[in-house]
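Asks: Quick one, structure for this:
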Amino acid sequence: MNYFPDRQHVRLRSLALGTYLHAAADGIEVRLHPDRASVNAAWTVHRYQSENAVMYLLLHSAAFGRYLSANNTRAPWGQRGYRVEQREFDEPEVDSIMWQVIRPGNFVLLRHFSGRLLRANGGRLFNWNRGVTVDKFENRGAMNRWVVEPIPPSQLYPGLPGPINEPLSSPQFTCLLFGREPPPVRVIRFQRANADGTFNDNEDGWSEFPFTGNSSYRLRYELTVRLDIVHFIMCVRAGRYARLTPMLANLPSGTGDNLYIVAFRSLSPGADELRYPDMEAV
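Replies: Predicted coordinates for the structure are as follows:
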């Protein structure tokens, strides 16, 4: 676990393929991608001690805050083992997001709570298959080997993506007619953190409003009006027991009906404690 200090940002690179573990834009899938500068390649370390006093590694996406998980669903055709996905940390202890680190050399193996190992799929020549799965420990080989690349922190908040073109006013049948996905409609539940970074975790501590689309830029505008503050940083909470993640990407396109946002006033003591990955660092 020495390669995974708590709250450190890291990349995981397949030793066999040279590609990186990416949180897909839908907030659900996990895949391999060569882009190391994308925030989707950054994962935040969450060291977690179980009820049995065993230390586990949890990894949540720096893009969406959702946790790296595995389940018992067979992987899609062409991939080996079982599905790996992003999910919320919504119960006090979630076995599917718990991992342990095995370090046999200049790489690590990540063993899931189920005993299976995290596995890259595909090949250098045939890269159409970019899936990530878990497979039986006894099947371990080159595709289970991962290189941990620490990401240095950014001294400043990197900011949000700019505006995006979304068909917000188009009826659903129009989107389908022209082959476009209709924009998601979700409930934004939000509150402003105290100066020290604490916030009200009870159900009555949240306000809410409906929001259409995936633009974090537009979401920030909506919150500016409702919070009556201009300079603030949005953090997403992906499940009641998840750690807060500063928002650095657009909203995931395929997740749920609710999104929880905690706003930190810029330059407050709580905001000063937030950490961001420097994705441009070599």
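Asks: Please count neighbours and contacts with C-alpha atoms only from this point.
Replies: Noted.
Asks: ok, Tyr157 touching Tyr276?
Replies: Yes - at 6.5 Å, Tyr157 counts as touching Tyr276 under the criterion of Cα atoms under 8 Å.
Asks: between the two, who's got more neighbours?
Replies: Tyr276 (25 against 19; other Cα atoms under 10 Å).
Asks: surely the more buried one meets Ser154?
Replies: Yes - if you go by Cα under 8 Å, Tyr276 and Ser154 touch, sitting 5.4 Å apart.
Asks: Could you pull out the helices in this structure for me?
Replies: Using DSSP state H, the helices of the chain run over 172-177, 216-227, 269-272.
Asks: For Arg116, find the nearest of these.
Replies: Nearest of the helices of the chain to Arg116, taken as Cα to Cα: helix 216-227 at 35.7 Å.
Asks: how about this one, so we can line them up?
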Amino acid sequence: MEFFNKAKAVKLRSHLGKYLVADADQEKVRQSRNGSTQKTKWIVELVEGKTHFIRLKSIHGRYLTATDVPFLLGMTGEKVAHADFDKGLDWKYEWEPIRDGFHVKLRSWCGKYLRANGGTPPWRNSITHDDPHATSTRNWILWELEPVELPARTDSYEESVLSSRSSGDISGSEPPSPMSVSSVNSSMRTSISRISSNEFRLGMDLFHNAKAVRLRSHSHRDKYLLADEDEESVIQDRNGSSKNVRWIVEYVPGYDNIIRLKSSYGKYLTASNQPFLLGMTGRKVLQTLPSRLDSSVEWEPIRVGAQLKLKTRYGNFLRANGGLPPWRNSVTHDIPQRTATQDWILWDVDVVEIHVSSSVQKPTPPPMPHSDSLNFESDTPSAVLTKPAKFSRQEQSTDSNVGSPPKMEGRTIYYHIAEDNGEVDDEGVQGYSLIFKGNGVEELTSKFKEETGLEDVIVCTRSPLNGKLYPLRLQLPPNNVTMHVILVLPSSKLARDFEEQGLL
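Replies: Predicted structure coming up:
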């Protein structure tokens, strides 16, 4: 909330990389990839008497409004409008910012969240306020904030500012002046550090006094995070005595809940945007030395019992993969979709070197009641521990389970939704996904109805011979390999073509 106290105007970017836009000629708000237009700028107004709420005003002088009108009859989600201010309904214009990692959620008056929808029309590019019910839509309520300078003083903007001043919505007697992006970015980093929750502080507790650590996969008990000799790749390896499993801990100025990890080659653990495999979830984790240290090299420790998760600015987690090559021993950042892979993002921390100088600036963690927390002696003779400190309970590992992947429960199915003419938007990038345990197409179709909220769909696959879409028949392939499918609506032109060809 402190960021909004300082920022005069922002852009909000959704998980789809699209911006929240307010058009002058209509009441609706939508998403757009064009982030350079003035329509993407929203003026921040503080709500008088409510320290944790804001209003967002477009450059046209209208407010982002959470209505109680259903977006589609019989479906979840209410419309979000772009409306003039009405004092009798002032609560509909109020939003509560809730931080979620590097992102923010905006909660409306009824406890729902501002949501950027994807999929086929009329959902595509629409904005509603809703609660995400499906796993594949939980990121749809996360927004990335971009501080911007205030728009130029057009007549409509000047009128809106004077109106808000007269109503007492913005504190101060002087008109707002433009703020530089750099100054707002600085204040944003400071404010984020101040509002850290106990959950994040507990994660930092595992790095208390740490100068260097080893990270051991909790799911693959004998494998460590290792900086490969090619000085680019990051993998898992059983050799815990190698210098390449040692990572230097750097505390990020302005944060008390973010760290950087530097390899033995002087490069940083980096969450890249490169897909690990085309069409699959999971992005590459590399060791890089960028000219400017940005958020791709910053990790947020989140404690889970005696282990931790390392979260990226994108909301993904550092993940140790198992299974067959090329997944075996690989490291990606991702969100686990299956129960069997939930532990793949958990890591045990072994502190191998500590800071003994009290002058080193580092976060001060709260006292921990856990019996497995360390208490470093002030008279430690050496900064290097002769025996790494374990933050996890010891578990026995037998030769029978070394390197064996967890049992797979069902298969992952990635899907896109086709346009009316059969074209698929962004088919080359990672689609939505679900876990399916059956083998029948009818059962899979019902699962997609439940997951997407669409009344009916035709599950199709693309022919490897000619690239055309064809409906799936009675049974899926007999094994549990990952599948990629396209959903086609029965009312579409492509569905009518299927009927004419006798494919339905």
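Asks: What does the superposition give as a TM-score?
Replies: Remark: TM-score between the superposed chains equals 0.52 [TM-score structural alignment, normalised by the length of the first structure]; 175 aligned residues with a Cα RMSD of 3.6 Å.
Asks: sorry, back to before: return the most buried member of the helices of the first structure.
Replies: Among the helices of the first structure, the stretch with the highest mean neighbour count (mean count of other Cα atoms under 10 Å) is helix 269-272, at a mean of 17.
Asks: what about the residue lying closest to Arg140 of the first structure once chain neighbours are set aside, neighbour count?
Replies: In space, and not counting its chain neighbours, Arg140 of the first structure is closest to Leu117: 7.3 Å by Cα to Cα, 6 or more residues apart in numbering. When neighbours are counted by other Cα under 10 Å, Leu117 of the first structure registers 29.
Asks: which one in the second structure is aligned with Leu117 of the first structure?
Replies: Under the alignment (TM-score structural alignment), Leu117 of the first structure pairs with Tyr113 of the second structure.
Asks: what's near enough to touch that match?
Replies: Going by Cα atoms under 8 Å, 6 or more residues apart in numbering, Tyr113 of the second structure touches Lys105, Leu106, Arg107, His129, Asp130, Asp131, Ile141.
Asks: which one in the first structure is aligned with the fourth one?
Replies: It refers to His129 of the second structure. Checking TM-score structural alignment: His129 of the second structure goes with Val134.
Asks: dump the residue contacts of that match.
Replies: Here Val134 of the first structure is in contact with Ala70, Arg80, Gly81, Tyr82, Arg83, Val84, His112, Arg116, Leu117, Leu118, Arg119 (Cα under 8 Å, 6+ apart).
Asks: could you pull out the helices for the stretch 151-300 of the second structure?
Replies: Per DSSP state H, counting those that start in this stretch, the stretch 151-300 of the second structure carries helices over the ranges 155-166, 181-194, 198-205.
Asks: possible to save the contacts of Tyr113 of the second structure as a markdown table with distance to Arg194 of the second structure?
Replies: Listed next are the contacts of Tyr113 of the second structure as a markdown table, based on distance: Cα to Cα, whole Å:
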| residue | distance to Arg194 of the second structure |
| --- | --- |
| Lys105 | 17 |
| Leu106 | 19 |
| Arg107 | 20 |
| His129 | 28 |
| Asp130 | 28 |
| Asp131 | 27 |
| Ile141 | 23 |
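Asks: For the residues you listed, which single residue is the most surrounded?
Replies: When neighbours are counted by other Cα under 10 Å, His129 leads the contacts of Tyr113 of the second structure with 28 neighbours.
Asks: Excluding chain neighbours, what is closest to that one?
Replies: Excluding its sequence neighbours, the residue lying closest to His129 of the second structure (Cα to Cα, 6+ apart) is Leu114, at 4.4 Å.
Asks: okay, now the one you found: neighbour count?
Replies: Leu114 of the second structure, neighbours per other Cα under 10 Å, totals 25.
Asks: Please report how far it lies from Ser108 of the second structure.
Replies: Leu114 of the second structure sits 7 Å away from Ser108 of the second structure, going by Cα to Cα, to the nearest Å.
Asks: what's the answer for Glu146 of the second structure, then?
Replies: Distance, Glu146 of the second structure to Ser108 of the second structure, using Cα to Cα: 21 Å.
Asks: who's more crowded, these two?
Replies: Set side by side, Glu146 of the second structure and Ser108 show more neighbours around Ser108, with 23 against 16, by other Cα under 10 Å.
Asks: Now do the contacts for the more buried one.
Replies: Contacts for Ser108 of the second structure (Cα under 8 Å, 6+ apart) come out as Ala66, Lys92, Glu94, Trp95, Glu96, Leu114, His129.
Asks: Okay, strands next: where are they in the stretch 151-282 of the first structure?
Replies: With strands called from DSSP state E, counting those that start in this stretch, the stretch 151-282 of the first structure shows them at 185-192, 207-212, 232-237, 245-246, 258-265.
Asks: ditto for the stretch 1-150 of the second structure
Replies: With DSSP E, counting those that start in this stretch as the criterion, the stretch 1-150 of the second structure has strands spanning 9-13, 19-22, 29-32, 42-46, 54-58, 63-70, 78-83, 96-100, 103-107, 113-116, 127-130, 144-147.
Asks: In stretch 109-116 of the second structure, which residues are buried?
Replies: For stretch 109-116 of the second structure, a neighbour-count test (16 or more other Cα atoms under 10 Å) marks Lys112, Tyr113, Leu114, Arg115, Ala116 as buried.
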